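[1] Sharing a sequence plus its predicted fold:
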Amino acid sequence: MRKDSAYSLLTFCSTVINRFLWALYSEQVGDMKHTVQTLLVGLIAVMQPIAASALEIRTAAQDSQPKFIKDGETITGLCVDVFKAIERVDPELKFSELRDFMPLPRIEAWLEEGKLDAFCGLAKTDKRKAKLDFIETPIYATQSVLAARIDDKVDIKGFDDLAKLGDDGVVLVVNGTVHVDILAAHPSIKFDAGAKDTSTNLNKLIAGRGRFVFQNDFALADEIKRDHFVGKIKILPTQFELEGTERYFVVSKKATPGINDKLRAAVEKLSKSGELARIFLAYKPK
């Protein structure tokens, strides 16, 4: 509760209670009834702005469909559905309005600086755990896969096969994502992390500026359809068994007090009820 609203409430109640006691002492029944009515109306009037001042969670949208989907001025998607579900189970929480995409490196920097309170859908890494607080209940899980041009006959079973290709096997990844860290752990693999989103990498793949796109199946399948590359780009069957397939809510260490605990409780409740699974099912690659 804000200090100014709390002070207004106390001042108002003190005034009305004094009037109520005076009416009672004076046996002015009509005045007493009017005073009670005034008290009720006044309490509602004072409490409305207090209720409206719900705990706002400053967040952002990443250019990563279907986690966030931008259509004109509107942003929807899996994480937006999760935001709405959290607001339903805890009406005291309110996520900030999303108007445009923000690059992931900036999102992480703003979380660290305290300019944002929370973000939806990050993989857990040691580097991120040192800077951000993770809500331990995962939002959803994905598998890391490769995409290639439809006519590429290549057979990739794992990272060793990618390394053997050398310059003939350049892998395209999105800057700032966990997939950059994964490939960086394999120095022999050639990769390009210059793109800010998966759509850019798919277009680079079609143009021959890379041989593979390394991304989670969730984002790849959606983006291939969204960019009308079905029949031009395929997802290879190998799923890379890696830690960190789950995606989580992260909270800034400088977030408003109370956000972490309330988010943790809400996400856990949604997970136990099966709501998170139902939300993910609507966006899961078919």
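    Structure's in. What do you need?
[2] Please make it C-alpha for all contacts and neighbour counts, starting now.
    Noted.
[3] So which residues of the stretch 51-200 of the chain form strands?
    Per DSSP state E, counting those that start in this stretch, the stretch 51-200 of the chain carries strands over the ranges 55-57, 69-71, 74-76, 93-95, 118-123, 132-134, 140-141, 144-149, 171-174, 191-195.
[4] just the helices in the stretch 1-150 of the chain please.
    Here the stretch 1-150 of the chain has its helices, by DSSP state H, counting those that start in this stretch, at 3-25, 29-52, 78-89, 104-113, 126-131.
[5] Put this next to the previous one:
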Amino acid sequence: MRWLRWFLLCLGSLAWAQDPPLRVGVGNFPPYSYLVEGEPAGIEIDILRELESIDPGLRFTGLNQVLLVKRVVTEVDAGRIDLALSARTPERLARYQMLEPPIHTARLRLLGRRDEALQIDNLEQLAELGNEAVVLVAPGSSPHAYLLRQAGLSLDAAPIDSQQMLQKLLLGRGRFVFGFEPALAAAANRLGVSDQLRWQPLQAGMLEMSLLASRQLAPARWAKLNAAWKKLAASPKLKLILARYSTATIVESP
């Protein structure tokens, strides 16, 4: 029986030494993170599960608790979560740790109704239209911050996510929607309204998407996460994950 006591003691020591799960802030942000019948899904979720497979010492919690997108990063600041998906802006790169390399690059695009007569090529054209061209954008998001740099735009930042923005657009309570192309395409697909929409020529730029963490996260834990991520990023599995959520059903402007 002595060997059994020794085995149980070693097992208990290993369990005690194991790091607690990393707390993840998940937003309602298809195709990156969302719930399907109460179960988490999306690019971010699949990446986290692959990281757990690569390094069994990595565990994540909070995947079923969807937050408002604008609250996710503020929860990192408050110390209530450890990780969140974010665009890699200069401000966030200076403030947080972000995994290298980025997950992928997403275009910022302008979306209108299929029967929209206007063709918008640049933000200056939108600004000239003023209140005749209200642009719906998610509050506190990177696309919102981007638009705030352009004077004269008429913005509605009341909707909380991409699906709400598209619903308002189709009800005539805004003329355009601005956001990340993958997020808007996924929202249209989930609502079944892709055939009622059309991309505008304006393409405002590209932003890289990545996982961020507070600089208060222990260096050893960040190093473990970063090492697993580099293995995944270098493998074919990341491309397979991204392809799984790819949607291209909204028509382009002629």
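    Here it is on my side, so go on. A quick note: this is a predicted structure, and the numbers were derived from the prediction, not measured.
[6] For the strands of the stretch 51-200 of structure 1, give me JSON lines that also has distance to residue 31 of structure 1 and mean neighbour count.
    Listed next are those as JSON lines, based on distance: least, CA to CA, whole Å; neighbours: other CA atoms under 10 Å:
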{"stretch": "strand 55-57", "distance to residue 31 of structure 1": "39", "mean neighbour count": "18"}
{"stretch": "strand 69-71", "distance to residue 31 of structure 1": "58", "mean neighbour count": "16"}
{"stretch": "strand 74-76", "distance to residue 31 of structure 1": "52", "mean neighbour count": "14"}
{"stretch": "strand 93-95", "distance to residue 31 of structure 1": "40", "mean neighbour count": "20"}
{"stretch": "strand 118-123", "distance to residue 31 of structure 1": "51", "mean neighbour count": "23"}
{"stretch": "strand 132-134", "distance to residue 31 of structure 1": "56", "mean neighbour count": "20"}
{"stretch": "strand 140-141", "distance to residue 31 of structure 1": "60", "mean neighbour count": "18"}
{"stretch": "strand 144-149", "distance to residue 31 of structure 1": "72", "mean neighbour count": "22"}
{"stretch": "strand 171-174", "distance to residue 31 of structure 1": "70", "mean neighbour count": "26"}
{"stretch": "strand 191-195", "distance to residue 31 of structure 1": "72", "mean neighbour count": "17"}
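[7] What is the neighbour count of the aligned residue in structure 2 for residue 104 of structure 1?
    Aligned counterpart of residue 104 of structure 1 in structure 2: residue 69 (TM-score structural alignment). Neighbour count for residue 69 of structure 2, taken as other CA atoms under 10 Å: 22.
[8] measure residue 178 of structure 1 to residue 121 of structure 1 for me?
    Using CA to CA, to the nearest Å, residue 178 of structure 1 is found at 12 Å from residue 121 of structure 1.
[9] returning to that earlier point: out of the helices of the stretch 1-150 of structure 1, nearest to residue 164 of structure 1?
    helix 126-131 (28.2 Å; CA to CA).
[10] quick revisit: what residues does the residue lying closest to the match of residue 104 of structure 1 once chain neighbours are set aside make contact with?
    Leaving aside its chain neighbours, residue 69 of structure 2 sits nearest to residue 27 (4.7 Å; criterion: CA to CA, 6 or more residues apart in numbering). If a contact means CA atoms under 8 Å, 6 or more residues apart in numbering, then residue 27 of structure 2 has 33, 34, 66, 67, 68, 69, 72 as its contacts.
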